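A.B. asks: everything below, folded, please.
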Amino acid sequence: MAGTSQTPPGDLGRGDRPDPATEAFVAHRNLLFTVAYEMLGSAADAEDVLQETWLRWAGVDLGEVRDQRAYLVRITTRQALGRLRALGRRRESYVGPWLPEPLLTAPDVAEDVELAESVSMAMLLVLETLQPTERAVFVLREVFDLAYDEIAEAVGKSPAAVRQIAHRARAHVAARRPRGVVSPAETRGALEAFQRAVETGDLQRLFDLLAPDVVLLGDGGGVVRAALEPLVGAEQVAHVLGRISAATSLQPAQINGHPALILRLDGEVDTVMAVRIDDGLITGLYAVRNPEKLSRIETETTLRR
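C.D. replies: Coordinates of the predicted model:
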């Protein structure tokens, strides 16, 4: 690995003259992170995948590589698949509901409607219901629009098999994804009303904003207090939300490309709460409290397709 670093390079200063391998990796780094994150739902694990991708990429003979982007995506996908299979076993013993790691994202993510939908908390939870290979195929085809033969190389299947997997995964996701596309303005409006109701403790207003079958998922990871089972129903969820401490401040933010709330207690991030909205009502609330999943909330993460 002559002339290469053992860690994935980040942004380089103007005076740096990267070697071709480093230059290619840096150019595609945000794309590779997005691929890994969409497959894993964890920024920490996505970073580990990038580390592994870099180590393999640094040893590649670039003269043999026709398409550097496709080659890097292939390495990243293979590493993410291996990690995803291992994570599946680890998540079986996770304490309480498991939620994706929330990311503070820049406004340009929300402007890319397809990317924003694909990284939303609701969609990432749908992707969790796919088998690892199905998830990889769906992400690479539906989000990144890779050709079937490129995906086949990445997942070790024939193009014909990949087409069948893509069809099956697409049908599976379509049956579970949010019922309609909600504009950022609609989401923001509902979230503002939700924030006012929580801050004022207005249970009736909360009840009016929640769908009758609303589901609240809380992820404490066994580290901090959170419900160990999903809370279902407007009345139950409204009463739980009504108990949020008056000392808690609620801050609007762009989380995973969508409006959400950051709850702070004594100035420290306590919870990140994302919402799912269908037909004008809140149908899903995703409250991430596990401190291990809140480390990226103070800094924007760049996602790219």
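A.B. asks: going forward, measure contacts and count neighbours with C-alpha atoms only.
C.D. replies: OK.
A.B. asks: excluding chain neighbours, what is closest to residue 228?
C.D. replies: residue 96 (4.2 Å; CA to CA, 6 or more residues apart in numbering).
A.B. asks: and this one, please, so the two structures can be compared:
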Amino acid sequence: MTTGAEPGDDQSDPSLNAIMSERRRLINLGYRLLGSLADAEDVVQETYARWYAMSAREQQAIESPGAWLMTVASRICLSLLGSARVRRETYVGEWIPEPLPEPTDWITGGSGVVGTDPAERVTLDESVTMAFLVVLDAMTPAERVAFVLHDVFRYPFGEVAEIVGRTPAACRQLASSARRRIRTAQTPAGPIAGQAGIVRQFKTAWQAKDIDALIGLLDPDAIATADGGGLAVTHLHPIVGSEQIARAYAEIARVTGDRTTFLECTVNGLPGLVARQDGKLATVFAFEIAGDRIRHIWAVRNPEKLRPWRIW
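C.D. replies: I've put the predicted structure just below:
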């Protein structure tokens, strides 16, 4: 493909820094819409490829390059969300959004080097907690894009409408429907320190195979969901109920024994756990905690989703 320029080719171009400064915003958009950092990175690359495929005259005719990049990235994500629903039909087991560690722990380019470029990071806030992303994933593509653009990135509905291909009124309805889903799913979360304490107690009880202690830390209607993607052994269907989860996890601890160690960490901005088995990264656990009980556990074992965690 012939391009008008490549990133970094002409540092004297005053517009280049402005264009590349949008990268972090685009990564943040793509991750929230797709639930995958790898897919978000692909979207950003495709967006920039389309920009640099234009002639200098075409680029100069664009009044707001940043808005153009966001529009193109949003439309690519909208298309991918539609095809993702088809791909999920053949996915082995449950699909969970890709978990993210603290930004300082990120890996760049698969090289095993800790990432330092802020442009490569997702801002960790309430809109990227695992619980939030799971609710987003249950929305229709148009609903998800309309909500994220308006409620997270503060786009007016007129601009959202141009991206989604609906009327402003229709986009307002889409965002309103999405908001209702979020409110219905939301649970009152306590302070981070308190959540970290509950995760620590869970880790201790799990290592001790203390079923009663595990039950006491779980909501009676708790759900444990795992994602192996057919590439790692795990339960294919959600486990429902505190006693069922406690017994299943105690059995996992019995089988893996001393081969598994657990480390406390931050997963998508909230307290979580990393499991290492035989010295290698095996699983990342995210938790939803309501009050002083664990309401949901998400266990991501698919190695393709653990790329940002390689230093663990």
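A.B. asks: related to what we said a few turns ago, surely the residue nearest to residue 228 of structure 1 is in a helix?
C.D. replies: No - with DSSP: H, G, I helix; E, B strand; the rest coil as the criterion, residue 96 of structure 1 is coil rather than part of a helix.
A.B. asks: which residue in structure 2 lines up with it?
C.D. replies: In structure 2, residue 96 of structure 1 lines up with residue 93, judged by TM-score structural alignment.
A.B. asks: what residues are up against residue 131 of structure 2?
C.D. replies: residue 288 (CA atoms under 8 Å, 6 or more residues apart in numbering).
A.B. asks: no wait, residue 282 of structure 1
C.D. replies: 190, 209-211, 214, 275-276.
A.B. asks: how about those residues in a markdown table, adding secondary structure?
C.D. replies: Formatted as a markdown table, the contacts of residue 282 of structure 1 follow (three-state DSSP):
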| residue | secondary structure |
| --- | --- |
| 190 | helix |
| 209 | helix |
| 210 | strand |
| 211 | strand |
| 214 | strand |
| 275 | strand |
| 276 | strand |
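A.B. asks: most surrounded residue in these?
C.D. replies: Among those, the one with the most neighbours (other CA atoms under 10 Å) is residue 210, at 24 neighbours.
A.B. asks: was I right to think it contacts residue 236?
C.D. replies: No - the criterion here is CA atoms under 8 Å, and residue 210 of structure 1 misses it with residue 236 at 10.6 Å.
A.B. asks: burial count for the aligned partner of residue 44 of structure 1 in structure 2?
C.D. replies: In structure 2, residue 44 of structure 1 lines up with residue 38, judged by TM-score structural alignment. Neighbour count for residue 38 of structure 2, taken as other CA under 10 Å: 17.
A.B. asks: ditto for the one 3 residues further on
C.D. replies: Residue 41 of structure 2 has 18 neighbouring residues, counting by other CA under 10 Å.
A.B. asks: check the one 5 residues further on too.
C.D. replies: Residue 46 of structure 2 sits with 15 neighbouring residues when counted by other CA under 10 Å.
A.B. asks: for residue 32 of structure 2, same thing?
C.D. replies: 26.
A.B. asks: isn't it up against residue 132?
C.D. replies: No - with contact defined as CA under 8 Å, residue 32 of structure 2 does not reach residue 132; the gap is 9.4 Å.
A.B. asks: residues that sit against both of those two, list them.
C.D. replies: Counting by CA under 8 Å, 6+ apart, nothing touches both residue 32 of structure 2 and residue 132.
A.B. asks: residue 222 of structure 2 maps to what in structure 1?
C.D. replies: Match for residue 222 of structure 2 (TM-score structural alignment): residue 214.
A.B. asks: wait, I meant residue 235 of structure 2
C.D. replies: Using TM-score structural alignment, residue 235 of structure 2 pairs with residue 227 in structure 1.
A.B. asks: where does its match land in three-state SS?
C.D. replies: Going by three-state DSSP: residue 227 of structure 1 is coil.
A.B. asks: how about the spatially closest residue to it that is not a sequence neighbour, what does it touch?
C.D. replies: Nearest non-adjacent residue to residue 227 of structure 1, counting by CA to CA, 6+ apart: residue 218, 5.8 Å away. Each residue near residue 218 of structure 1 by CA under 8 Å, 6+ apart is listed here: 96-97, 99, 226-228, 230, 286-289.
A.B. asks: coming back round to it: the match of residue 235 of structure 2: how many residues sit nearby?
C.D. replies: Residue 227 of structure 1: 16 neighbours (other CA under 10 Å).
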